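[1] predicted model and sequence follow; I will ask about them next.
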Amino acid sequence: MKIKDIVNRDVVNLENCEDEAIHIPGLIQPHGFLISIDADKEIINVCSENISQFLDYRYNEILGKRIDDILGKDFKETLREFKSNSLEKKTVFLTYNDQSYALTIHKSQENIIFEAEPNKVPLNEEGNLFESSKRLLSSIEDTNSLKELSQSVATAIKNITGYDRVMIYKFDHEYNGEVYAEVREEHLEPFLGLHYPHTDIPPQARALYIKNLLRIIGNIDYVPAKLYTYVESKVDTLDLSLSVLRSVSPIHVEYLKNMGVGATLTVSLIHKGKLWGLVACHHYSTKFLSQETRNAVKLYGYFITSQIDVRILNEQYEVAKKANEYVDKLSSKSLEFKRDSLTSLFQDDAIYQLCNGSGFSACIDGKVYSNGETPTEEDIRLISEVLFDIQSDGKVITSTFPRQNKGLGSVAEKFPGINFHMLDDTNYLMWFREPTIKNIKWAGDPSKAIEKDKKGLSPRKSFETFTENVKDTSKPWLQPEIDACNKFKFFFQSFLRAILTNEDKEKQRILTENLKAVNSELENIGWISAHDLQEPLRKIRMMASTMLEDQQRFQVTEVAEKRISRMSKSAERMQTLIKDILEYNRASSEEDNFEKVDLNDLLQEIKKELKETLEEEKAELVIEGYLPEVSGLQFLIKQCLLNPIHNAIKFKHPDRRLRIRIFDDQNHSKSDMYSVISIQDNGIGFDNQHNEKIFKIFSRLHSKSDYEGTGIGLAFCKKIMLKHRGFIDAQGQPNEGATIRLYFPKVS
């Protein structure tokens, strides 16, 4: 059987530590051993070279053998249970040659990996863990903030593990780390508050921290044990993402040595599926932990992550309470629904205090309002143009505005905190925060976290405190502060709508009053003018009649007679027009004093009045069926019926007898709401493209020479129908006839 190692030797030539394949090193830490089997055949396909230090076999003796032949019946039962329950990872305790081992089993692709570590249980460990847990639970109840909780957990972990330094390490959104809590031996320099660049823990390492919650290095000076396979197994690499013995990156080992660390324990703190932080334990000599203590450390870490939301809510409660008080103060102000009230609202200091801002600005219909510390109006407009371009869902909330918009220069640097809310495409609300000038203490220069030399990449050697002065950021906006801005925005939108509605009502009121005044004046002018015109027209007609009756006396020639006749007819038409105008205006000024009108009686009256005209024109007026009662003014409704009848007579077809039908159109689509009275004739008709034009005053479809009329009749009818809360329409067909419909609201 030909045997080979699967050591990944490419790591020494890395150009970027983010390319390091740390999950497939082909090496393990030597304080335990590793065996891998084919999941289906249960044949050992990988074995660590140091197995002879723990078992009675060499690695080359067991490769290709069945696993139960090597580890016995107890192990076979453990494997069967692991496979039947489809577990991802399991730790059990087995004894081999009187030595207790913590055996961790997990699946890696098509393989099952077994890692065994000697399990040395310290004296009275169980009692110490129990007492420590009781003290921790008691201290947890006495803490309010997340920081206090983290400090209590760090203290408890140091008590049960004995590490020289225990830190709670918290990540920011860019995965730069901060020592959030720390417990240490007195002679050690403090790391509390120090920051570490994101390059200290590259992305692939963070990914493994999410998969594998606990990692231990018992001796930083360990010599890694190689993993071997046989050629026929076809195993080239072995994914050790979930391994407890996986050999760590050489770069990380050098990093720890540069810090002077001899052993470490790291526990992942996962919150909402993301790496929130780490429990990082350092010891300055060799140190190993029992499996029970490791489990306790993981449990203590869980105390932190399980309380993150609760503690943050506790910390933010006072912020939210204060913010809501300011919003309530603003929303309960006694304000009139007038534009001037905006100034009163925006000048209340609560407007920027509600989110702990430095200042506030708003732009409403082009006017900028400001309060507190804000940019100039010119700069506010410049900033808002940028924010409209970069907004998402109508908002921009940032504490690093200068970094995102370097083109604005000093304009952005003065107010790096922006809380921007669009109201529409032009109006907005905006809160500002001035820069928080702070000194960030880094453990070494973050720009030199990874150095490159002839040998390849290496971590920084100096961890001397490096202070960075930050000026282009503000305090971050907390969720309760953002919520308060949203709450005020919703209140303000309602308030602004009320102002606009009130302004519209006032505009309508003024417009209505102006229209009434203008209409009244026009009616007076029209009435006076019409009456003043009547007298000279009567005199013109009288003089024309006199001259035509006594032509000899006035020496009227034939030419003069024709001209006098035309003048008389023109005066007559003018009198008719003035009469129609007066009737049209009367329809507007008549007081609403509606009464029930029986259309049957009214049409019989009209039929008698038109008897001679109908006989002369050889026309037939037919009233079909029973017509309904309507509500209105009888003399106006009469005009509304007479005008279509007169039009039918005027526009009769020269080649056939005129027939006018009047009936209640109960099959019409609007007959459920209106009484639809149709007046239908078989005259010359009209094209339907003109069915709106015929209702406009002075509008005519035919020339005066062909058909007499003033063009007021149907416009008069439209006005009457509107006055009766109904309407009128017309349909025609050239050379076939026309139908005029009157829609009266139904009488209950």
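    Alright, I've got the coordinates. Residues are numbered from 1 along each chain as shown.
[2] make it CA atoms for all contacts and neighbour counts henceforth
    OK.
[3] quick one, strands of the stretch 451-600 of the chain?
    456-459, 465-470, 595-598 (DSSP state E, counting those that start in this stretch).
[4] and the ones you listed, which is most packed in?
    Scoring these by mean neighbour count under mean count of other CA atoms under 10 Å gives strand 456-459 as the most buried, with a mean of 18.
[5] what is that one packed up against?
    helix 250-259, strand 450-453 (3 or more CA pairs under 8 Å, 6 or more residues apart in numbering; DSSP states H and E).
[6] for that strand, give me every contacting residue.
    12-17, 251-252, 254-255, 449-452 (CA atoms under 8 Å, 6 or more residues apart in numbering).
[7] try 10 Å
    11-17, 199-200, 250-256, 258, 448-452 (CA atoms under 10 Å, 6 or more residues apart in numbering).
[8] same check, this time on stretch 329-349
    Here stretch 329-349 has contacts from 323-326, 350-352, 354, 359-362, 364, 369-372, 487-488, 491-492, 495-503, using CA under 10 Å, 6+ apart.
[9] which among these count as buried?
    323-324, 326, 350-352, 354, 359-362, 364, 369-372, 487-488, 492, 495-496, 499, 502 (16 or more other CA atoms under 10 Å).
[10] just to revisit the earlier point, pick the most deeply packed of the helices and strands packed on strand 456-459.
    Among those, judged by mean count of other CA under 10 Å, the one packed with the most neighbours on average is helix 250-259 (a mean of 17).
[11] end-to-end on stretch 460-479?
    End-to-end span of stretch 460-479 (CA to CA, to the nearest Å): 37 Å.
[12] hey, where'd the helices end up in the stretch 401-550 of the chain?
    Secondary structure of the stretch 401-550 of the chain (DSSP state H, counting those that start in this stretch): helices at 401-404, 410-413, 479-549.
[13] all strands for the stretch 201-350 of the chain, in order.
    214-217, 225-230, 263-271, 274-283.
[14] for comparison:
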Amino acid sequence: MNLKDISNRDLPNLADCASEPIHIPGSIQPHGVLLALDGSGIIRFCSANCAWAFGAEPSGLLQRPLAEVDATLAAAVNEALGRPDPRDKPFPHTAGGRAWEVFAGPADDGSVLVELECCHVPTVNDAELFDQTRDFIGHIERSRDLQELCGRIAAQVQAITGFDRVMIYRFDPEYNGEVYAESKVADIEPFHGLYYPNTDIPPQARELYLRNLMRAINDVHYEPVPILTAGNGDHASLDLSDALLRSVSPIHIQYLKNMGVGATLTISLVLEGRLWGLIACHHHGPLHLVHRQRQAALMQGHFLTSQIRVRQVAEEYGIYTVVEAHLQQLLNALQQEGDFPSRFRSFSSLMALTHASGVALLHQGQLHEMGLVPGRDRLRALFQWLAQGKGQQFVTSHLAAHYPDAAKITREASGVLYMRLGDPKKDAIIWFREEFERTIRWAGDPREAVKRSPVTNMLTPRSSFAQYKEQVRGHSREWRYSETNAAARFAGALQNQVHLEYLRAEEASQRLLNEKLVKANNELANINWITTHDLKEPIRKIQVFASKVMGSDEVQLSESLLNALSKIQGSAQRMRQLVDDIMSYSLTDDPAEAHVPTDLNGIIAEVIDAFEDELREKGGRLESTPLPTVPAVPYQMRQLFTNLVGNALKFAKPGLAPEVRIDCSLAAPGTFHLPLLDRAQPYYRIRVQDNGIGFREEQQERIFNIFYRLHDKEAYAGTGIGLAICKRIAENHGGIITARGAEGEGAEFEIYLPADRRE
């Protein structure tokens, strides 16, 4: 049989550690044997050392059903696959004269992995494991804080496993690892407090740590055992993501060798779906743990993970109670009389609310500061930047990572907590935290974590772990959830206060405007009175005296003087007509007028009677279809149709008998698209058409403006108020009037009145 080695040897072509396919190494660690079955139970892959367990070389196993090779093992594997999480419960098996622990489970590529791990005599018995687990309860009770508890857990894991060093890593948001606690033998140097860069554990390795909570390397100097498959098979690789025996990245192995480590055990600490940290166990020589020991150590990791959340919640609650007390004090103070900005500096709890070193309020464009804050010009620039798309809230403990000009305000504002209070250009608040300088002790220079060898062209990890100190600038202490939550609640209450102040100011402004409007209306009423009463008398006298002078037989007047007096009389008549029209226009807006059921047919009959002589004289005709009865002010309806019919007769075509037609139809809800009308109710559509001189299309909106005249006043008498009166009457009755026309082709007016209007 032609065999194919699927070991991955592509390291020289890697761009960086993050691109290494560590889930498909194509090899295993040598302390066990691996088989991979397809869905029919046929062996498609096997490790090169399979003779150790089965007494047959790979060529004698591949392409054969496992049941033919070892019927007992095949039956046990099938039984295990029927249980949930089969890999967590290995079963014993004897093969090749040795005792094995067998782990079986499905792989992502559809294969079934069967791993046989050689049993060793445990260094501790079951009773000791139980006692160590029981002691954990005592550790919880005696530990004052999380770090002390981590130290006790590290010591417990060391006792269970026998490793020389047990460290508990805690990751920061960028996955740089800090040795948070440590337990070690006496004669090795401490690593406690050191930091390791995130490049030591690349992203794909972190994914596997989330997937597999425990990972063991019994001897870092092992020779990988290749995985083989039939040369004519279609399988190029085997996914070993969940394999216990999976071979480790050569880069990581070299990293451990450079540290002087001989064996490792790693336990993941996962909190709310995120890798919080690791329990990392190191030994200077080879060390093999049986499954029970590893499970006991893993149980310590589970215990610790549960306590991390409990301790964090307890710590957060302690901060919450302090913050909540300050919040309630501020909320009570907001309810007191007086505007908030004037009392800003008296709010002693404002900085304590978020443990800030300074706070700045932008209220109606004015700045108010407290504590350590940037200068006013830079403060305004920061507010302006935050207003440009940073949302309702913006929180950071490293402003320099976001704000281009952060270097100028680092001392006062390395951290900011920003809340909008409405229009961000006018109302917002920022809490500040000053710069918190600290020194990080790295285990080696983080900038030289991985290099490429000029000889082999392969990536190699750093060989030096000498302490490298880095001064961290531009950061503040982290904002806690309880602080940001309290700030958001206070900002919400403050925003309500700001809006309340605005509404009060608007109310005062509206009250003042209303007073001015009442005064203006009273003055306008006086002007109307003067216009409609006091002006009529002088106009009448002008007309009377002009008539007397023109009709006097005692004085002989020249023709030019008679012409001038005639113009005076004409102007006085137009002025009198204007006064009458202004009076009519003002009366159409009288709210005291009562709306009563009005038969529009009777109104049209009165209009026809009024224009009877003029119609006869011009040979004109006015026709009307039946009209409805509507709630209206009768004299206003009479004036509306009088003005429309009068205009039709006034603007008749020369030499053509005027014709006026009035009809009515019902406009059902939703059948019209006109402003000011309610589309959900029906309207009467009353149309008045004539065959007169019409008007240009661009004039159809302006003809309803007061004093707007379409035609020369010498040719057509009038004041330009008639159609404005029609518009006001239609609106007084809950409707509108529209106009359409074409020059030389007549005009058409449509009056919409509510069809179901109630008194």
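    All right, it came through fine. All values reported here derive from a predicted model rather than from experimental measurement.
[15] now the TM-score, please.
    Here the TM-score for the pair of chains, by TM-score structural alignment, normalised by the length of the first structure, is 0.84; 741 aligned residues with a CA RMSD of 4.2 Å.
[16] distance to N647 of the first structure and mean neighbour count for the strands of the stretch 201-350 of the first structure - can I get that in CSV?
    Below are the strands of the stretch 201-350 of the first structure laid out as CSV (distance: least, CA to CA, whole Å; neighbours: other CA atoms under 10 Å):
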stretch, distance to N647 of the first structure, mean neighbour count
strand 214-217, 99, 22
strand 225-230, 110, 23
strand 263-271, 85, 23
strand 274-283, 84, 22
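[17] could you export the ones you listed as CSV, including distance to P654 of the first structure?
    Listed next are those as CSV, based on distance: least, CA to CA, whole Å:
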stretch, distance to P654 of the first structure
strand 214-217, 107
strand 225-230, 114
strand 263-271, 94
strand 274-283, 92
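[18] of these, which is nearest D40 of the first structure?
    strand 225-230 (17.0 Å; CA to CA).
[19] and the closest one, what does it pack against?
    In terms of contacts (3 or more CA pairs under 10 Å, 6 or more residues apart in numbering; DSSP states H and E), strand 225-230 of the first structure is packed against strand 3-5, strand 27-28, strand 33-38, strand 44-48, helix 59-62.
[20] mind checking which of those is nearest N314 of the first structure?
    strand 27-28 (44.0 Å).
[21] mean shift between that closest one and the second structure?
    For strand 27-28 of the first structure, the mean deviation from the second structure after alignment is 4.4 Å (mean CA distance after the TM-score superposition for the first structure).
[22] measure the residue of the second structure positioned farthest from its centre to D200 of the second structure for me?
    The outermost residue of the second structure relative to its centre, with distances by CA atoms, centre = their mean, is E554 at 94.3 Å. Look at E554 of the second structure and D200 of the second structure: by CA to CA, they are 126 Å apart.
[23] and P626 of the second structure, by the same measure?
    For P626 of the second structure, the distance to D200 of the second structure - CA to CA - is 94 Å.
[24] the more surrounded of the two?
    For the pair P626 of the second structure and D200, the greater number of neighbours falls to D200 (20 against 11), based on other CA atoms under 10 Å.
[25] now for the more buried one: what does it line up with in the first structure?
    Using TM-score structural alignment, the partner of D200 of the second structure in the first structure is D200.
[26] and the closest residue to its match other than its chain neighbours, how many neighbours?
    Of all residues not flanking D200 of the first structure in the chain, A449 sits nearest, at 6.9 Å (CA to CA, 6 or more residues apart in numbering). Residues contacting A449 of the first structure under the criterion other CA under 10 Å number 20.
[27] in contact with the nearest residue to L287 of the second structure once chain neighbours are set aside, which residues?
    Residue nearest to L287 of the second structure in three dimensions, not counting chain neighbours: N218, with 5.2 Å by CA to CA, 6+ apart. For N218 of the second structure, the contacting residues are 29-31, 262-265, 283, 285-289, by CA under 10 Å, 6+ apart.
[28] same thing but 8 Å
    262-264, 286-289.
[29] turn the buried ones among these into a named ChimeraX selection, would you?
    The following ChimeraX line selects those of the contacts of N218 of the second structure that are buried, judged by 16+ other CA under 10 Å:
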select :262,263,264,286,287,288,289
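[30] out of the contacts of N218 of the second structure, who's nearest S241 of the second structure?
    Using CA to CA, those come closest to S241 of the second structure at T264, 18.2 Å.
[31] ok, the closest one touching G285?
    No. If you go by CA atoms under 8 Å, T264 of the second structure and G285 don't touch, sitting 9.6 Å apart.
[32] now do the shared contacts for those two.
    Contacts common to T264 of the second structure and G285, judged by CA under 8 Å, 6+ apart, are D219.
[33] which one of the helices of the stretch 401-550 of the first structure lies closest to L429 of the first structure?
    Closest of these to L429 of the first structure is helix 479-549, at 7.6 Å (criterion: CA to CA).
[34] what about the closest one, distance to the chain center?
    Mean-position distance between helix 479-549 of the first structure and its chain equals 42 Å (CA atoms, centre = their mean, to the nearest Å).
[35] which helices and strands does it pack with?
    Secondary elements touching helix 479-549 of the first structure (3+ CA pairs under 8 Å, 6+ apart): helix 291-331, helix 558-589.
[36] would you map the helices across the stretch 551-700 of the first structure?
    Under DSSP H, counting those that start in this stretch, the stretch 551-700 of the first structure gives helices at 551-554, 558-589, 599-609, 611-616, 634-650.
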